[in-house]
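Peer 1: A predicted structure for the sequence below; I have some questions about it.
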Amino acid sequence: MVGPGRPQIVLFGSSIVQYSFTDGGWGASLADIYARTADVILRGYAGWNSRFAVKVLDQVFPKDALLQPSLVIVYFGGNDSTYPHPSGGQGQHVPLSEFTENMRKIGEHLLSLSDKTRVLFLTPPPVNEKHIQALFGDAISGRTNERCRPYAEALLNLSREINVKSIDLWTVIQQEDDWLNTCFTDGIHFTAKASEIVLKEILKVVSEPDWKPSLHWKSLPVEFPFTFGLANYLNLCDQELTRNKHLEPEPGTDRL
């Protein structure tokens, strides 16, 4: 690895994670915010469900790694929630009970990596069913908003049970005005507008005072001095600390 060593924030999930590093994506924006304070590492695998994720846990997150992540943001569930494939095989579908146990295994494995590793689950978001049908026809079938809901609810319940943070994307995105038309590129994946919603919710979580040591981007040390003692140098440190001010939670607002 390159140095100096920084906190690691790992994004682990399916296409909602893999595509988060596209232009305007929530992962790319998160990496930009933490550019001088932490490393944001992408481990996203389009098409995957929680069953695949469990199979690679020890490879992606080995317990004997010299440096363990400070935060792992996990997203699975959208593919799990699809209807079983009409041919008789399950396809991407994972039954709700198995999905819950898979996510429990993921959460408990990540929590065991170190005393300082935090875990944040993202629930399955809603979908625009008409948009999916218009673009894909029968090529993508069985993905509905109502199918996503119980998977989101199960993940929220599990999060409370194993004491990890969670963000209810299924609810928060549907609170956005005209969400059906503004939040999806294809009925499933996020526009820049939806990614901004996800990003702001993540920043609310990392700013919570019960996370000690704090992983909020303003609280982490900025790597290397900006000026090296040069007189009359532009105060880039102040600029760095204020450039993302628009993403800070409004005073008095609470996370869902």
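Peer 2: Structure received.
Peer 1: switch to C-alpha atoms for all contacts and neighbour counts from now on
Peer 2: Will do.
Peer 1: pretty sure Phe12 contacts Val74?
Peer 2: Yes - if you go by Cα atoms under 8 Å, Phe12 and Val74 touch, sitting 4.9 Å apart.
Peer 1: And for Glu146, the neighbour number?
Peer 2: For Glu146, the neighbour count with other Cα atoms under 10 Å is 11.
Peer 1: And it, how close does it get to Leu158?
Peer 2: 19 Å (Cα to Cα, to the nearest Å).
Peer 1: now Glu201
Peer 2: 19 Å.
Peer 1: Neighbour count for these two, which is higher?
Peer 2: Glu201 (23 against 19).
Peer 1: Quick check: next helix or strand after the longest helix belonging to the chain?
Peer 2: Using DSSP state H to define each element, the chain has its longest helix at helix 145-162. Using DSSP states H and E, the helix or strand that directly follows helix 145-162 along the chain is strand 165-167.
Peer 1: What residues of that next one count as buried?
Peer 2: Within strand 165-167, the residues that count as buried by 16 or more other Cα atoms under 10 Å are 165-167.
Peer 1: Take those residues and lay them out in a markdown table including distance to Val60.
Peer 2: Converted to a markdown table, those look like this (distance: Cα to Cα, whole Å):
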| residue | distance to Val60 |
| --- | --- |
| Lys165 | 21 |
| Ser166 | 21 |
| Ile167 | 23 |
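Peer 1: Okay, one more to line up with it:
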Amino acid sequence: MFRILIIEDNLKLVQLLEDYIQRYDFETFAVKNFESVLEDFKRFSPHIVLIDINLPKFDGYYWCRQIRKHSTCPILFISARDGKMEQVMAMENGADDFITKPFDYDIVLAKINSQLRRAYGSYASNQVGGTLTLDGLSLDVGRLLLQHDSDKVDLSHTEVKVLYELMSQSENVVSREQLLEKIWDDEAFVDDNTLNVYMTRVRKKLSKLNIQEALVTVRGQGYRLIPNWGNRRNKK
């Protein structure tokens, strides 16, 4: 049974969410003490998190960052803030998706199932597997890890899928449509700007491995990963 942690201070909405979600055999836990969100997360060990932006004490962005220090489980924001900036901030702070209030409960359930399939189910295991290596850059899919020389950086499930597509087709242009198709099985619900956010996150992860300017945007077409890090290492 999958466990879903709900971080939301609207008690009526929490009750409605739990009633609906539990019909489909999910186990839920709703945070009540908003000063100990991380403790509840560690204790409950959820497979997925639903979180609002506006919360007592600290906002959802803060708690998203704290959770990301300990887990790569899918995090879905649920918020009445429907501006592009709020959605971008959610993604940049580690979220996997954004649901705007008021929402259709069927869409919430569809997004939950979609994230669970990508993170834990057959979709995740069948799409990519093992370790992919490109000129000394190693992507460990199972461990959600990217390594170059002795440096390592942790990845989210979605970042793994982005890098897998780019590394497996290095130096070729990978279209935006192709990335969306491979990464999101519910593409109709995804704002195109979400991909921009993930590409920024992938660039940041590469930069932590001292890999700069390898991920190139090809205007009007997509993205290309150029394995230039080997040449730079040889020049040292």
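Peer 2: Happy to help now that I have it. Just so it is clear, the structure is predicted and the values come from calculations on it, not from any experiment.
Peer 1: Any idea what the TM-score is?
Peer 2: The TM-score (TM-score structural alignment, normalised by the length of the second structure) is 0.43; 129 aligned residues with a Cα RMSD of 3.6 Å.
Peer 1: what ranges do the strands span in the second structure?
Peer 2: Secondary structure of the second structure (DSSP state E): strands at 3-7, 27-30, 48-51, 75-79, 97-100, 131-134, 137-140, 145-148, 151-154, 174-175, 215-218, 222-225.
Peer 1: got it, and the stretch 51-200 of the first structure?
Peer 2: With strands called from DSSP state E, counting those that start in this stretch, the stretch 51-200 of the first structure shows them at 71-75, 118-122, 165-167.
Peer 1: What is the second one packed up against?
Peer 2: Under the contact criterion of 3 or more Cα pairs under 8 Å, 6 or more residues apart in numbering; DSSP states H and E, the helices and strands touching strand 118-122 of the first structure comprise strand 71-75, helix 96-111, strand 165-167.
Peer 1: got it, and the last one?
Peer 2: If contacts are counted by 3+ Cα pairs under 8 Å, 6+ apart, strand 165-167 of the first structure sits against strand 118-122, helix 145-162, helix 192-206.
Peer 1: mind redoing it with 6 Å?
Peer 2: strand 118-122 (3 or more Cα pairs under 6 Å, 6 or more residues apart in numbering; DSSP states H and E).
Peer 1: Same list, the helices and strands packed on strand 118-122 of the first structure, but as a markdown table with distance to Ala154 of the first structure please.
Peer 2: Putting these into a markdown table (distance: least, Cα to Cα, whole Å) gives the following:
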| stretch | distance to Ala154 of the first structure |
| --- | --- |
| strand 71-75 | 13 |
| helix 96-111 | 7 |
| strand 165-167 | 11 |
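Peer 1: Which among the ones you listed is found nearest to Ile33 of the first structure?
Peer 2: strand 71-75 (15.0 Å; Cα to Cα).
Peer 1: Pull the number of nearby residues for the closest residue in space to Leu57 of the first structure that isn't next to it in sequence.
Peer 2: Distance criterion Cα to Cα, 6 or more residues apart in numbering; nearest residue to Leu57 of the first structure, sequence neighbours excluded, is Ile106 at 7.2 Å. Ile106 of the first structure: 19 surrounding residues under other Cα under 10 Å.
Peer 1: and what of Leu146 of the second structure?
Peer 2: 24.
Peer 1: what residues are up against it?
Peer 2: 138-139, 152-153 (Cα atoms under 6 Å, 6 or more residues apart in numbering).
Peer 1: repeat that for 10 Å
Peer 2: Applying Cα atoms under 10 Å, 6 or more residues apart in numbering to Leu146 of the second structure gives the contacts 131-133, 137-140, 152-155, 159-160, 163, 205-206, 209.
Peer 1: What are the boundaries of the helices in the second structure?
Peer 2: 11-22, 37-44, 60-68, 84-92, 105-119, 122-127, 157-168, 176-183, 192-208, 229-235.
Peer 1: got the buried residues for the second one?
Peer 2: What it means is helix 37-44 of the second structure. Neighbour-count burial for helix 37-44 of the second structure flags 37-38, 40-41 (criterion: 16+ other Cα under 10 Å).
Peer 1: Next, the angle helix 60-68 makes with that helix.
Peer 2: 40 degrees (axes from the mean of the first three to the mean of the last three Cα atoms, to 10 degrees).
Peer 1: Please report how far the closest residue to Val198 of the first structure other than its chain neighbours lies from Ala152 of the first structure.
Peer 2: Among residues not flanking Val198 of the first structure along the chain, Trp26 sits closest, at 6.5 Å (Cα to Cα, 6+ apart). Computed as Cα to Cα, the Trp26 of the first structure to Ala152 of the first structure distance reads 20 Å.
Peer 1: Ile173 of the first structure now?
Peer 2: 13 Å.
Peer 1: These two: who's more crowded?
Peer 2: Neighbours per residue (other Cα under 10 Å) separate Ile173 of the first structure from Ala152, with Ala152 holding more: 25 against 21.
Peer 1: ok, now how distant is that one from Thr242 of the first structure?
Peer 2: In terms of Cα to Cα, Ala152 of the first structure sits 34 Å off from Thr242 of the first structure.
Peer 1: returning to that earlier point: could you pull out the residues contacting both of Phe12 and Val74 of the first structure?
Peer 2: 43-44, 121.
Peer 1: can you redo the strands of the stretch 51-200 of the first structure as JSON lines with distance to Leu57 of the first structure?
Peer 2: Below are the strands of the stretch 51-200 of the first structure laid out as JSON lines (distance: least, Cα to Cα, whole Å):
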{"stretch": "strand 71-75", "distance to Leu57 of the first structure": "12"}
{"stretch": "strand 118-122", "distance to Leu57 of the first structure": "14"}
{"stretch": "strand 165-167", "distance to Leu57 of the first structure": "19"}
